[in-house]
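Undergrad: can you look at this prediction? I've put the sequence above it.
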Amino acid sequence: MRPLFFAVLAALAAAPAAQAQTSPARLDMETIMANPEWIGTAVESPYWSIDGRSLYYSLKREGSKVRDLYRVDVASGQASKLDPAAVAQADGRAVFDRSHRKAAFVAHGDVFLVDVGTGRRTQITRTPEAESSPRFSADGASLQFRQGNQWFVHDIASGITAPAAVLQLADDPQAKPSSALSDEQLRLFSTLRKLKSDKDAQRANDEALAAADPSRAPKTLWLGDVGQLVDTELSPDGRWMLVVTQPKDRKAGKAPEVTHFVTESGYSEQQSTRVYVGRNDPAPQSLMLVDLAGRKSYPLKTDALPGIKDDPLKDIRARTIASLEKDGQADQAKALKAPDLRAVRIISDADDGGGGGIVWSDDGQNVAVQLRAIDNKDRWIATVDFGNHQLVTQHRLTDKAWINWNFNDFGFLHDNRTLWYMSEESGWSHLYVKPAGGKARALTEGKFETSHPVLSEDGQWFYVRTNQAAPYSYDVYRVPANGGQLTRVTQFQGMDDFVLSPDGKQLGVLHSSPYVLPQLAVQDASGGASRDLTNTMKSAFTARQWIAPQMVPVASSHGAGTIWAKYYGPADAGAAASRPAVIFVHGAGYLQNVTLGWSNYFREQMFHNLLVQKGYVVLDMDYRASEGYGRDWRTAIYRQMGHPELEDLLDGKAWLVKNHGVDPKRVGIYGGSYGGFMTLMALLRAPGEFAAGSALRPVTDWTTYNHEYTSNILNDPQLDPEAYAASSPIEYADKLQDALIIQHGLIDDNVLASDSIRLYQRFIELHKKNFWMSLYPMERHGFVHPDSWFDEYRRIDELFDTYVKGVGR
């Protein structure tokens, strides 16, 4: 999960922007902030057809949020939009059995089975509920799928579908425990003894008949009053099920509300949002192993996980408790006492960027579980000893700062015994394999990031995405699954996603460049030339002459190494001298914007072209905490958000002054979300360094942001108030002296508008000057309405012209 960022328009990808034709038309704000349909449409969500001859993909329909499905014939390159009748006959994203004779997919929430040889399709479900996660059993005789947390098994030969198990998280109502009183009753009354004997006999007979008759539905398995069901995972052989639970009496905590003032009803309406950080930690989770054949369940304890009894926050905890006790707040101090056993969660797709929380081997004989400490300092991968009903730790990743929300993929090789996983233990995300009972071995190594691991169908290769060539350049590479050389497969430089064909011989790749939206190409999986299959750009955009951003290295004056940035300036480098400058700060914190692919911030990139046209130069930096530069870069902000990043931004300003003759008194700064937060930190912690700034939807006080993002970096505010005080702009409000405009969507349910309003009130009380606020009643965190975009950037443009460029001062 990564909340603090603009919605990504599409995956990164690549194609050279230098081919754009020159246009005499000058840029204007109305054009660049208009509905982005004038640019073109990004290709989204590609996947292969079952026969491997076609690729499907989605395109946004013009004038609508609806996505239409397209199919392109790989051999001819002929593409077509599918009408509703054709969509009904289209393949879904398929899974295959080991022999590749059968395939299955989910369409409109229902499961379909396909005979690969004949193409014959069988619909398995037709329900109002949504089915998901289809996969074939270990022996290929059945198809498993889930409906919520209920698993079903479809026997292919008979065509019968039945629940894999019927679980109840409660005590068996017919298995009342013996007590002294009930024993006394049975001793005294023969009628009660006879009734009990009859009931026991009937139950035993029912169980015997059920055990001997596979045509019956499974009987309810009572797991006891163990909490609330979170997840279930069925083994491919149907023998076992892992069950994740959490306390059922957990209170969600109070959620703040946002007010919608402009509504269809004409009345103001309230909307609940998310709980503040530290006001209610995530619920601890527990794991249970269920033997479906033996109808027994076993708790899988976490007390043997290495480091589970340690307190990684010991020193911080001691200081805070001592301070509270000194201030006479004994109850608050007592509440911060470390637990004897740290609570854990099972990492899942819902709360983590990579990999599921439970992965079975293909044969169902092994299972791996990924657990994360709720304090975010440890991640464990453990297997299950079925005989002794216990977890066996295979890997521990620990971090004094926090475990990354990316790079947590894991699974088994096709030998069903060897574990593979991603880890940042070297300081960079890399791929490892670990044989059962053996030593882990790195498949990739070096000062670059590896992600998106895909194991080929034959089990011989891992395909990965890396920036090995340069921090800002991404391509597909592959490495033998048993170890060997990492080799480059694609040559796009800007790409985000890829899909292997069913036979593993071809790659479908999404690629782009700074001024080309994500497009789909195909090439051999072993390398070679690629062939584009789509071109969804519009001539109104491509005919313009856009400024190719220069990838420039800015030396850190604080020992951090190289800060990579995108520089926008006039074609004549000498003409940049004495120009005013603007520094743009990307959002999300952990996001990489200095790449050779299409940017999340395509509007801002056009705005930077407009600024250059008006006489500015622009620098867009991947400051510390940005993605793509390793663990140390990511965690540099631990307990001090806004401090290392500001050092980097000031180094960027110094680079502009030294290398392009920029006037140090005429530099502005702006950004949204985390970029808005950093704009505030720049103006409030380095007054006088920037002539003006615009903070869009900024966090002003981290104690009012959400738990998932904030507690990773700053811990809980009750435990670590020092980190929050050091990292929150509102604590530096008295330092404001430069021109500032704050802009915020009133119905933002990510960073609440109250953040900006509270800071605004502080400025009022401090009698500050030259600060303004612009509120947008119909915008959330990522603006969607062109009128709002235009108004927002018109104000930024006027701010910079007045206070940076000097026009009208």
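TA: Perfect, I can see it now.

Undergrad: only C-alpha atoms from now on, for both contacts and neighbour counts.
TA: Noted.

Undergrad: nearest spatial neighbour of residue 373, skipping sequence neighbours?
TA: Of all residues not flanking residue 373 in the chain, residue 344 sits nearest, at 4.3 Å (C-alpha to C-alpha, 6 or more residues apart in numbering).

Undergrad: tell me who's in contact with the one you found.
TA: By C-alpha atoms under 8 Å, 6 or more residues apart in numbering, the contact set of residue 344 is 284-286, 371-374.

Undergrad: please compare the first structure with the one that follows:
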Amino acid sequence: MTLRSFGLALLLSVASPVVLPATLPAAFAQQKSTITLEDIWQKGTFQTRSVPGFNWMKDGRYYSALDKGDLVQHDVTTGQAVQTLVAATDLKLPGQNQLLPVDGYRFNADETKVLFSTDTEPIYRRSSKSYFFVYDRGTKQLTPLSKTAGKQLYATFSPDGKHIAFVRDNNVFVTDLGTMRETAVTTDGATNRIINGGTDWVYEEEFSFAQGFQWSPDSRQLAYYTFDESQVPEYNMQEWGPLYPQDYRYKYPKAGEKNSVVGISTYEVGTAKTTRMDVGAETNQYIPRILWTQTPNLLSIQRLNRLQNKLEILHADATTGKTRVVLTDTDPAYVDVTDDLRYLEGGKEFLFTSEKDGYRHLYLYAMNGKLVRQLTKGNWEITNIDGFDEKKGLVYFTSTEASPLQRHLYRVDVKGKGKVRLSEAGPGTNAVNMSSDTRYFLNYHSQAGEPQVVSLRSGQDGKLVKVLEDNAALRQKLTNFTFSKLEFINFKTASGVALNASVLKPANFDPSKKYPVLMYVYGGPGSQTVKDDQGGGIAFTNYLWHQLLAQHGYIVVSVDNRGTGARGAAFKKSTYANLGKLETIDQGESAAYLATLPYVDKSRIGIWGWSFGGYMTALAMTKNADIFKMGISVAPVTNWRYYDTVYTERFLKTPQENPQGYDDNSPVQHADKLKGKLLLVHGTGDDNVHFQNSVAFVEAMVKANKDFQTLYYPNRNHGISGGNTRLHLYRQMTDYVLKNL
């Protein structure tokens, strides 16, 4: 489910520039403004600035960005505009005076042509469709990619810049840019039946990609996915608004049900020959990744069994379709799919990450799958591969080596030697956007309670070249508000499990008083809410809302239970086949630990969460009914039988194989245990965690004669947003906390 450490016994705190020093006079403190819901969700008072629209160019010294309709080249070392690559006034179709309202772009390899998108329309989490136009920088000619009616998806230049491949109406097309002749690669695409060149819903959501085709490095071939989803059951959502609500039907494979049958084919542009790759006789499996190698005509295919505990890398002859398995990665629980596979120039070796020694580390293999060496090792894990310097044989990666609560950039050579940290010393979290030549990287650094700093740094030694955004204005603005310091603690539960937590106390905290506690939980496999960073998106707005609650006298605590990430495979996979059991025990025992603290009112402990956190809240309020006084469950799974195959079966097996794993920790099965106040929130248009989940939980609570409150948002998806929606939602949630905790 994608919305989607620890070991320290000492209390850790992160200094924040927004915390009032104790030496300031009370009169000054009283002048501080309080945070309002409107500040967070309406006025954008605390909006963090970043470096928007940044796109590295082929020369790592420059980047491009849209500026008032112009496409402008900037020097990365100064941030100054160097030249206008495409003027907005040039983006007119022949015979028309109206400028093209561009919302995205991409260059071909030599940057002589630009593919512009307009009128982009989102579909699901990662998919969208647009009208695309090709602009020739030499002739200044703007041409529609297609003359056929209908928007296109995933339009992509071939590496040699002579063709563009795209998807329309579930079929793959290739346009010759010399003649603008459009050729249909496939013709059998049909809604809710056959998808070519894209992915079905569950692949997009759980394997994190939507474009289902790739050009070969020599531009001669196109490898593409075909999904036969004709046997996948349909889910029906009603769209409310007109006199008669409309039905929206799409293929959604729930746990234990049939998946799409997935095939991989190659299309040779010169001959129009299509060849099906041999992915094995078994159709009840996944193909979560394909990747062209550096060897001509050799395609890499990753094959994953239905239970997701065996991942194989296949090498396919793109001309004949013949394949052979070169590497197999297995796990007693499950194997995570990543984008860490990298083939090296020369066609002799590849890099891959695995958790086979208990932590995710980097390995070098020969092309036949024979292990050459393990490049990294230790009780920490790699979280991202950020770049590779082919000439020097250097791999750049982000890891948890300094602390599971932090992320830092490191570099190591392909001999496993010379590992060096490139992030500056000190706490916090770094996210990296590196140029393809690794000459420079953008570093997004933040700490809990501090706005991010975006800087340009040298890929050679990590040294600062230029600060691109320090959010100085926001830092100054924050000094005018009452903010509390976020502290990090580590404690042992009654079961002897060491857990990490974050604690937010009221700014005027008095240890001699008793305070109510609201626990915030997500808790899903591999996730983290306890991190030393500012957070982004809903994580940051939730942090601000927690600050607002602290102003009202609440202590807000978040605990990363067993099953969460950054602490190795054993900790993460301890919840396998019994999702919800250990997590609920940990949250309950964490609340019991908090209740022993002298400044906590043990009769006023509440919990809230969204998505997997909504599931955890519903479970905590029923299985731990004597501990929690109040809960807010937003968009929860309440029965894992209702959720999708890929995510659910990865952690629970199928319901046919493990029925108890599904039923023993379903909130629906424990509705009769509810004692505290519960608010249940859901969007009726949630394509991810269906409204059906809340309907089933409500039915169970009504049957058990339990009191509760519900709040539903018509046509809103899993994020429950749009217009005033978030402001409205959090106003209801705030009122519920104030009245019931």
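TA: On my side now, so go ahead. Please read all numbers here as calculations on a predicted model, not as lab measurements.

Undergrad: follow-up on the earlier one: map the residue nearest to residue 373 of structure 1 onto structure 2.
TA: Alignment note (TM-score structural alignment): residue 344 of structure 1 maps to residue 285 of structure 2.

Undergrad: what does residue 682 of structure 1 give?
TA: So, by TM-score structural alignment, residue 682 of structure 1 is matched to residue 620.

Undergrad: if we can go back for a sec, closest one of the contacts of residue 344 of structure 1 to residue 436 of structure 1?
TA: Residue 436 of structure 1 lies nearest to residue 371 out of the contacts of residue 344 of structure 1, by C-alpha to C-alpha, at 18.7 Å.

Undergrad: that closest one: neighbouring residues, count only.
TA: Neighbour count of residue 371 of structure 1, defined by other C-alpha atoms under 10 Å: 24.

Undergrad: distance of the aligned partner of it in structure 2 relative to residue 227 of structure 2?
TA: Matched by TM-score structural alignment, residue 371 of structure 1 corresponds to residue 303 in structure 2. With the distance defined as C-alpha to C-alpha, to the nearest Å, residue 303 of structure 2 ends up 15 Å from residue 227 of structure 2.

Undergrad: make sure residue 421 of structure 1 is indeed in a strand.
TA: Yes. Counting by DSSP: H, G, I helix; E, B strand; the rest coil, residue 421 of structure 1 is located in a strand.

Undergrad: hmm, residue 433 and it touching each other?
TA: Yes. Counting by C-alpha atoms under 8 Å, residue 421 of structure 1 touches residue 433, with 6.5 Å between them.

Undergrad: any buried residues in the one helix or strand the match of residue 371 of structure 1 maps to, and which?
TA: Here residue 303 of structure 2 sits within strand 298-305, counting by DSSP states H and E. Using 16 or more other C-alpha atoms under 10 Å as the burial criterion, the residues of strand 298-305 of structure 2 that qualify are 298-304.

Undergrad: please apply the same query to stretch 85-97 of structure 1.
TA: Buried residues in stretch 85-97 of structure 1, counted by 16+ other C-alpha under 10 Å: 87, 90-97.

Undergrad: show me what the longest helix belonging to structure 1 is packed against.
TA: In structure 1, with assignment by DSSP state H, the single longest helix is helix 190-212. In terms of contacts (3 or more C-alpha pairs under 8 Å, 6 or more residues apart in numbering; DSSP states H and E), helix 190-212 of structure 1 is packed against helix 180-188.

Undergrad: quick one: contacts of the helix it packs on?
TA: Helix 180-188 of structure 1 is contacted from outside by 192-193, using C-alpha under 8 Å, 6+ apart.

Undergrad: so it aligns onto which residues of structure 2?
TA: Per TM-score structural alignment, helix 180-188 of structure 1 has no counterpart in structure 2.

Undergrad: re earlier: so the longest helix of structure 1 versus helix 180-188, what angle?
TA: 110 degrees (axes from the mean of the first three to the mean of the last three C-alpha atoms, to 10 degrees).

Undergrad: give the contact list for the aligned partner of residue 469 of structure 1 in structure 2.
TA: Under the alignment by TM-score structural alignment, residue 469 of structure 1 pairs with residue 402 in structure 2. Contact analysis of residue 402 of structure 2 by C-alpha under 8 Å, 6+ apart lists residue 408.

Undergrad: any idea how far residue 402 of structure 2 lies from residue 527 of structure 2?
TA: Counting by C-alpha to C-alpha - residue 402 of structure 2 and residue 527 of structure 2 are separated by 18 Å.

Undergrad: what's the burial count for the nearest residue to residue 229 of structure 2 once chain neighbours are set aside?
TA: Nearest-residue entry for residue 229 of structure 2: residue 260, 4.3 Å, with adjacent residues in sequence omitted and distances by C-alpha to C-alpha, 6+ apart. Burial of residue 260 of structure 2 is recorded as 27 neighbouring residues (other C-alpha under 10 Å).

Undergrad: ok, now residue 503 of structure 2?
TA: Using other C-alpha under 10 Å, residue 503 of structure 2 is surrounded by 19 other residues.

Undergrad: just list the residues touching it, thanks.
TA: The neighbourhood of residue 503 of structure 2, defined by C-alpha under 8 Å, 6+ apart, consists of 486-489, 555-558.

Undergrad: over in structure 1, see which of the residues you listed survive.
TA: Compared against structure 1 with both residues aligned by TM-score structural alignment, their matches' C-alpha atoms under 8 Å, the contacts of residue 503 of structure 2 retain 486-489, 555-558.

Undergrad: SS state for the aligned partner of residue 423 of structure 2 in structure 1?
TA: Residue 423 of structure 2 maps onto residue 490 of structure 1 when the alignment is built from TM-score structural alignment. When classified by three-state DSSP, residue 490 of structure 1 comes out as coil.

Undergrad: and for residue 757 of structure 1?
TA: helix.

Undergrad: do you know how far it is from residue 220 of structure 1?
TA: For residue 757 of structure 1, the distance to residue 220 of structure 1 - C-alpha to C-alpha - is 54 Å.

Undergrad: these two: which is more packed in?
TA: Taking neighbours as other C-alpha under 10 Å, residue 757 of structure 1 and residue 220 compare with residue 757 leading, 16 against 12.
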